[in-house]
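Q: Got a predicted model here, sequence first, then my questions.
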Amino acid sequence: MKAAAKSSVKKVVLAYSGGLDTSIILRWLQDTYQCEVVTFTADLGQGEELEPARKKAEMMGVKEIFIEDLREEFVRDYVFPMFRANALYEGVYLLGTSIARPLIAKRQIEIARQTGADAVCHGATGKGNDQVRFELGYYALQPDIKVISPWREWDLNSRTKLIEYAEQHQIPIAKDKRGEAPFSVDSNLLHISAEGKVLEDPADEAPDYVYSRTVDPMDAPDVPTVVEIEFEKGDAVGVDGERLSPATVLTKLNELAGANGVGRLDLVENRFVGMKSRGVYETPGGTVLIAAHRAMESITLDREAMHLKDELMPRYAKIIYNGFWFSPEREMLQALIDKSQERVNGKVRLKLYKGSVSVIGRESADSLYSMAHVTFEEDDVYDQHDAEGFIKLNALRLRLGTLRDNRKS
């Protein structure tokens, strides 16, 4: 779709962090589109003070400013449904950036309706995945919305030009923002990611200063931490015997796992737009949570239900990575996944030690594990003679195939 016609935009809702880039975008929108700008700043647990964003928006003449704490909604309605699927993109990535975008897009559209805005704007570049994720969300929720993507329109294509623009328009620049940042960061309650600049060469080890949520595993405590997570219908509802809200569960697990160096990932991934990129991710609580959830499923899910989920998981993860959260195929898969979680209840104990997560115990009133059947001692519930017929029936097609081949040789 072509960029929104500049004369046709009356009011735009901007996803606004208060940082240099989105502050420049705010002023650029005012100058280029001659429109009213509404700012929306979401607290998804990125750990930054958000009130400065309000003051900066006020200083730049914004009259409608939305700053919202969405941490509980983020974990409850986006992170937890994704974790019920054990979603991993390309086998390892826990989708921390991907899963935040649909919530931001949804709130932008809701605010646009509330304020009478006819356009929305994001600060994602024209090279990455986020532009796709934001805009697929916008169009899915409001097909006729006008979308403005400054990085695809303007000529401020270097750090120098951005700084010059900010200085020309009296946009405050923090001293540490005048130089080129060593890498780009995205963060929320689930993860923090770093990419670009010093990380662009995948042959080079990431510098220590890239990591901020996890201690170096080599410096982690010499004594392991044991944590117990309680599940109800596939969602974590408590840690170490204490019932907690979704966001508080993840916050607690982040603290425990981060202190033990758990959750680091250095990945070269395939972007939806076609290129490969190198990212360094820290997902401490999520790394523990997915290990615990799989352990909980191991004793409560039927074998074929579990295997079907595992077959569908890569498709589900790809759907989220590519930005199709609001698609019919994701909703269909989610219904199947949620159905599978009805009996995923119980407790899992894990040991966190110097970057590793080990499951050491699991229990459930809905367990399918039968000690009477698996014991190596004498039992009265399993007739081992039955295995002979089972094996012969399963071997029948193999035997017939070999007999045929032997006849032809």
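A: That came in fine, so what should we check first? All of these numbers come straight from a predicted model, not from anything done at the bench.
Q: contacts and neighbour counts: CA atoms only from here.
A: Will do.
Q: Just give me the neighbour total for Arg84.
A: The local packing count at Arg84 equals 24, with neighbours defined by other C-alpha atoms under 10 Å.
Q: hold the first one in mind and look at this next one:
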Amino acid sequence: MADIKKVVLAYSGGLDTSIILKWLQETYGCEVVTFTADLGQGEELEPARKKAEMLGIKEIFIEDLREEFVRDYVFPMFRANALYEGVYLLGTSIARPLIAKRQIEIAKETGADAVCHGATGKGNDQVRFELGYYALNPDIKVIAPWRDWDFKSRSDLIEFAEKHQIPVAKDKRGEAPFSVDANLLHSSSEGKVLEDPNVEPPAYVFQRTVAPEDAPDEPTIITIGFEKGDPVSIDGMALSPAALLTKLNQLGHDNGIGRVDLVENRFVGMKSRGIYETPGGTILIAAHRAIESLTLDREAMHLKDQLMPRYAELVYYGFWFAPEREMLQALIDKSQEHVEGEVTLKLYKGNVIVIGRKSAKSLYSDEIVTFEDDKGAYDQKDAEGFIKLNALRLRTLRKLRGS
């Protein structure tokens, strides 16, 4: 790795990646290109530019990727109703492939021979970033400082920063209470005050939602419109993907929706406790399942539900660009061709309650399902043969084997 000439760094402008930037310059004597993505994390990004300039960076990329993030990554994942381990809406996981893709593209544009991320050696993100890099450029060189450098603690990092005149925010002096990752889909908080899974998280951990008990006493009623499995409108107003998710986030925030306290199994083999807030996503997945209940054939729906855990696992593990994820996506997208219509929801104190759904392509038939006279649409006598055929093997087993 000593022959590295130029590296594209995924750069937030925070303490860790600023130290990484300087460490790259010192360790490899290489040119550094910074890439900062606006994925809706809610932070001002110009300070990242100024800090990069202060550290002597000439090529600085700061890009608004919110629409691409929601349209090409979040929405395809939500067509699958993806939940890792039945709970986690994969907010951090789904952001990594887009960042990796742009790093590889910028490396090509700038002639860089390496890319670098700031993920630690204990987490999932190192895997997600690097699987993305290698899938898109098999020959790229990857630098993961947390696996290579000699720093052992936060105080080591601060000492290095002060030595090189890297600004250190006052709240970074000493041990941070917890680690935060955020984008337009979610925020996640891990570590320090959250490490004991038997201790309730302090109120200040939550950033994206009011406490359910503090939410309004009156419910909020909204209607989400869908086309081909994707949400396209709220209360009849057409919105772009990022604008729609932003609106749902605000509605979820106000009504205390989307909090998850989870102990999950990391890909690297350990369990970790995380606090996730996914207000808009929690509303969206409930609405999507509701419109699918009207428009998807039973066996198509059941097949999707069987495949969902595998799909979610692929996203969580970092295999977004793998052929098996793309194959599953093609199947899922095919299933969404007729998933359109409107779903009406009641948002109330942490709950998302479906109260209505309609579709011009609904497979629900009043004529067949009614308890009143169905005028011959369904012959109940047919059920007798259906039941006997399905019972045949059970009756045979009992006769041959007894009790």
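A: Ah, there it is. Since the model is a prediction, treat every value here as computed from it, not as a measurement.
Q: quick one: TM-score?
A: The TM-score (TM-score structural alignment, normalised by the length of structure 2) is 0.99; 402 aligned residues with a C-alpha RMSD of 0.7 Å.
Q: For the counterpart of Thr220 of structure 2 in structure 1, give me its contacts.
A: Alignment note: Thr220 of structure 2 maps to Thr225 in structure 1; criterion TM-score structural alignment. Remark: with contacts taken as C-alpha atoms under 8 Å, 6 or more residues apart in numbering, Thr225 of structure 1 is in contact with Leu256, Asn260, Lys351, Leu352, Tyr353.
Q: residue ranges for the helices of structure 1, please.
A: Along structure 1, counting by DSSP state H, helices occupy 20-33, 51-59, 71-74, 80-84, 101-115, 130-141, 159-168, 246-259, 284-300, 303-321, 328-340, 371-374, 386-408.
Q: how about the third one, which residues of structure 2 does it hit?
A: Right, helix 71-74 of structure 1. The aligned range for helix 71-74 of structure 1 is 66-69, by TM-score structural alignment.
Q: Okay, buried residues for the matching stretch please.
A: Of the residues in stretch 66-69 of structure 2, those buried under the neighbour-count criterion (16 or more other C-alpha atoms under 10 Å) are Arg66, Glu67, Phe69.
Q: Repeat that for stretch 296-305 of structure 1.
A: Neighbour counts over stretch 296-305 of structure 1 (16+ other C-alpha under 10 Å) mark Met296, Glu297, Ser298, Ile299, Thr300, Leu301 as buried.
Q: Could you do stretch 184-198 of structure 2 as well?
A: Leu184, Leu185, His186, Ser187, Ser188, Ser189, Glu190, Gly191, Val193, Leu194.
Q: Could you save the buried residues of stretch 66-69 of structure 2 as CSV and add columns showing distance to Thr396 of structure 2?
A: Shown next, in CSV, are the buried residues of stretch 66-69 of structure 2 (distance: C-alpha to C-alpha, whole Å):
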residue, distance to Thr396 of structure 2
Arg66, 60
Glu67, 59
Phe69, 55
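Q: for these, which one is nearest Pro97 of structure 2?
A: Set against Pro97 of structure 2, the nearest of those by C-alpha to C-alpha is Phe69 (9.7 Å).
Q: pretty sure that closest one is touching Leu98, no?
A: Yes. Because the distance of 7.0 Å satisfies C-alpha atoms under 8 Å, Phe69 of structure 2 is recorded as touching Leu98.
Q: Map Ile257 of structure 2 across to structure 1 for me.
A: With TM-score structural alignment as the criterion, Ile257 of structure 2 lines up with Val262 in structure 1.
Q: what's the neighbour count on the nearest residue to that match once chain neighbours are set aside?
A: Taking C-alpha to C-alpha, 6 or more residues apart in numbering, and ignoring the residues beside it in sequence, Val262 of structure 1 has Gly355 as its nearest neighbour in space, at 4.1 Å. Around Gly355 of structure 1 there are 21 other residues, counting by other C-alpha under 10 Å.
Q: Which residue in structure 2 aligns with Gly355 of structure 1?
A: Looks like Gly355 of structure 1 aligns to Gly350 there (TM-score structural alignment).
Q: Please list all residues in contact with the residue minimising distance to the centre of structure 1.
A: Per C-alpha atoms, centre = their mean, the C-alpha nearest to the average position across structure 1 is that of Gly96, at 2.5 Å. Going by C-alpha under 8 Å, 6+ apart, Gly96 of structure 1 touches Asn188, Leu190, His191, Ile192, Thr283.
Q: could I get those as JSON lines with distance to Leu29 of structure 1?
A: Shown next, in JSON lines, are these (distance: C-alpha to C-alpha, whole Å):
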{"residue": "Asn188", "distance to Leu29 of structure 1": "26"}
{"residue": "Leu190", "distance to Leu29 of structure 1": "31"}
{"residue": "His191", "distance to Leu29 of structure 1": "30"}
{"residue": "Ile192", "distance to Leu29 of structure 1": "29"}
{"residue": "Thr283", "distance to Leu29 of structure 1": "35"}
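Q: tell me which of those is nearest to Leu136 of structure 1?
A: Asn188 (20.6 Å).
Q: thought that closest one was touching Leu44?
A: Yes. Under the contact definition of C-alpha under 8 Å, Asn188 of structure 1 touches Leu44, with a separation of 5.2 Å.
Q: Spell out which residues are contacts of both of the two.
A: The overlap between the contact sets of Asn188 of structure 1 and Leu44 (C-alpha under 8 Å, 6+ apart) consists of Ala100.
Q: Tell me which of the two has more neighbours.
A: Neighbours per residue (other C-alpha under 10 Å) separate Asn188 of structure 1 from Leu44, with Leu44 holding more: 23 against 20.
Q: residue in structure 2 matching the more buried one?
A: Alignment of Leu44 of structure 1 against structure 2 is given by TM-score structural alignment, with Leu39 as its counterpart.
Q: now do Lys309 of structure 1
A: Going residue by residue (TM-score structural alignment), Lys309 of structure 1 aligns to Lys304.
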